[in-house]
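In: I need the structure of the sequence given here:
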Amino acid sequence: MDMYCECPPAMPRIGEEAPDFEAVTTHGVMKLSDYKDKKWVVLFSHPADFTPVCTTEFMALAAADDEFQALNAQLVGLSIDSIHSHLAWVRNIKEKMGVKIPFPVIADLDMHVASLFGMIHPNQSSTAAVRAVFFIDPSMIIRCILYYPLSNGRNIPELIRLLKAFQTSDTHSVATPANWQPGDKVVVPPPKTVEQSEIRDTEGYECKDWYLCFKTI
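Out: Prediction:
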């Protein structure tokens, strides 16, 4: 007897290439790969248009859009709503709140993109995406995945801080410690050999021990 299991798609993971897609957005049709070798993409989902918490998030993200753009990052929103719903909501936010939404919002009625990125969590809702955030670098590699429940909005300054941390690590081949903010000291990668560990104290870093050293960049 043939056995068949309708298994859910594999969830994307950090370090993997982001699955490409083509979708209708409030700015027209887009492909994720349109941004390859050009920009970071901060892809985020929200549960539904015309909802209170989502509206506050969209206004906060709109206010921060210039900061994301200055970091060579493109915000892209998504929910399981129609393009007509998105357009009406964006117009409503502008008319009622005085805030223009400058980034594209994907219409995902068939849940194709939401399913590709594991944004549907059935114990939260089978018809609405959770508040997911995917940081995708210009090589289309997923660098970070954040999930928030339907009930709680995201902290936008933390998203900006994370993006700056990734870019700092990439540029300087360093790590960032707990609570790092731009301008703070960074963590030097630990030695990989006995010889490297023995000379660590002579390399000019601020060391707490041979494996934990900081420097200013």
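In: okay, CA-based contacts and neighbour counts for the rest of this
Out: OK.
In: Between the two ends of stretch 205-217, how far is it?
Out: Terminal residues of stretch 205-217 are spaced 11 Å apart (C-alpha to C-alpha, to the nearest Å).
In: What are the buried residues along it?
Out: Using 16 or more other C-alpha atoms under 10 Å as the burial criterion, the residues of stretch 205-217 that qualify are Glu206, Cys207, Cys213, Phe214.
In: this one next, for a side-by-side:
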Amino acid sequence: MGLRINDTIPNLTVATDQGTMQLHDWIGDSWAILFSHPKDFTPVCTTEFGAVAQLAEAWKERGTKVMGISVDSVEEHKKWKADIEVFAGAKAGFPIIADEDLKVAKAFDMLPADAYLPEGRTAADSETVRAVFIVGPDKKLKLSMTYPMNVGRNFAEVLRALDALQTAAKETIATPANWNVGDDVIIPTKVSNEDAKKKYGEFETVFPYLRRTKLPA
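Out: Got it, this is the predicted structure:
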């Protein structure tokens, strides 16, 4: 059974380039993002790790920790980080899990239970280890995205999705298509018009089931 939205993520003990960690302890009371890669020293993944490094302040502003996953060793991760930092022009201060035994990849349903890494493997042997998982402080999976190896992840979209998740959790609202911070939000259908007026003030009724409002600045 795969990991689904609102499932509690496995509390795995993982080896990283910054030491051994338990996932739930590492998350603590923060939001967290896990982003996975099929192999170190691969071109698309290097640009992605670089993008994550450049967004260090954005993660901090949102109270969010980030952790990479790759199916190579701790020593390989440390060497790869040097390339990442040169490319990004920024410090890669986040930990990277060394998932050599594929424990994380299998627990998060990125690889089947019988998967293994063959001798002389290439990134194609673990190409589905290309996902983003956004996890709440309650350790539950809030959102996941999966990409092919030849398409770089859009971290502006990861940030936008994180903003939407955090706003929805704080304000008890939903967000429409293409929403960004400051845009109108959607009032949940379970909230009556009377309660909506009390809670949100003025709102626009597009359809009985679609009501829009602005949040206070």
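In: which of the buried residues of stretch 205-217 of structure 1 lies closest to Val113 of structure 1?
Out: Phe214 (40.6 Å; C-alpha to C-alpha).
In: where's that closest one, which helix or strand?
Out: In this assignment (DSSP states H and E), Phe214 of structure 1 forms part of strand 212-215.
In: Just list what that strand packs against, helices and strands only.
Out: Strand 212-215 of structure 1 sits against strand 186-188, strand 206-209, with contacts defined as 3 or more C-alpha pairs under 8 Å, 6 or more residues apart in numbering; DSSP states H and E.
In: Between those, which one is closest to Ile142 of structure 1.
Out: strand 186-188 (22.3 Å).
In: Now do the helix or strand following the closest one: everything it contacts.
Out: Next along the chain after strand 186-188 of structure 1, taking DSSP H and E as the criterion, comes helix 194-199. Helix 194-199 of structure 1 has contacts (C-alpha atoms under 8 Å, 6 or more residues apart in numbering) with Pro190, Pro191, Trp210, Tyr211.
In: let's see 7 Å
Out: Residues outside helix 194-199 of structure 1 that contact it (C-alpha atoms under 7 Å, 6 or more residues apart in numbering) are Pro191, Trp210.
In: Structure 2: which residue goes with Asn92 of structure 1?
Out: For Asn92 of structure 1, the aligned residue in structure 2 is Asp83 (criterion: TM-score structural alignment).
In: check which helix or strand covers its match.
Out: Short version, using DSSP H and E: Asp83 of structure 2 is in helix 74-88.
In: mean shift of the helix ranked longest in structure 1 relative to structure 2?
Out: Using DSSP state H, we find that the single longest helix of structure 1 is helix 52-70. For helix 52-70 of structure 1, the mean deviation from structure 2 after alignment is 0.8 Å (mean C-alpha distance after the TM-score superposition for structure 1).
In: what comes up buried for that helix?
Out: In helix 52-70 of structure 1, counting by 16+ other C-alpha under 10 Å, buried: Val53, Cys54, Thr55, Glu57, Phe58, Met59, Ala60, Leu61, Ala62, Ala63, Asp65, Phe68.
In: cool, and stretch 31-50 of structure 1?
Out: 32-33, 35-36, 39-49.
In: returning to that earlier point: among the buried residues of helix 52-70 of structure 1, which pair sits farthest apart?
Out: Comparing all pairs in those by C-alpha to C-alpha, the longest separation belongs to Val53 and Phe68, at 21.0 Å.
In: in the superposed pair, what's the mean gap between the next helix or strand after the longest helix of structure 1 and structure 2?
Out: Downstream of helix 52-70 of structure 1, the next assigned helix or strand under DSSP H and E is strand 73-79. The superposed strand 73-79 of structure 1 is, by mean C-alpha distance after the TM-score superposition for structure 1, a mean 0.5 Å from where its aligned residues fall in structure 2.
In: corresponding residues in structure 2 for strand 73-79 of structure 1?
Out: Using TM-score structural alignment, strand 73-79 of structure 1 pairs with 64-70 in structure 2.
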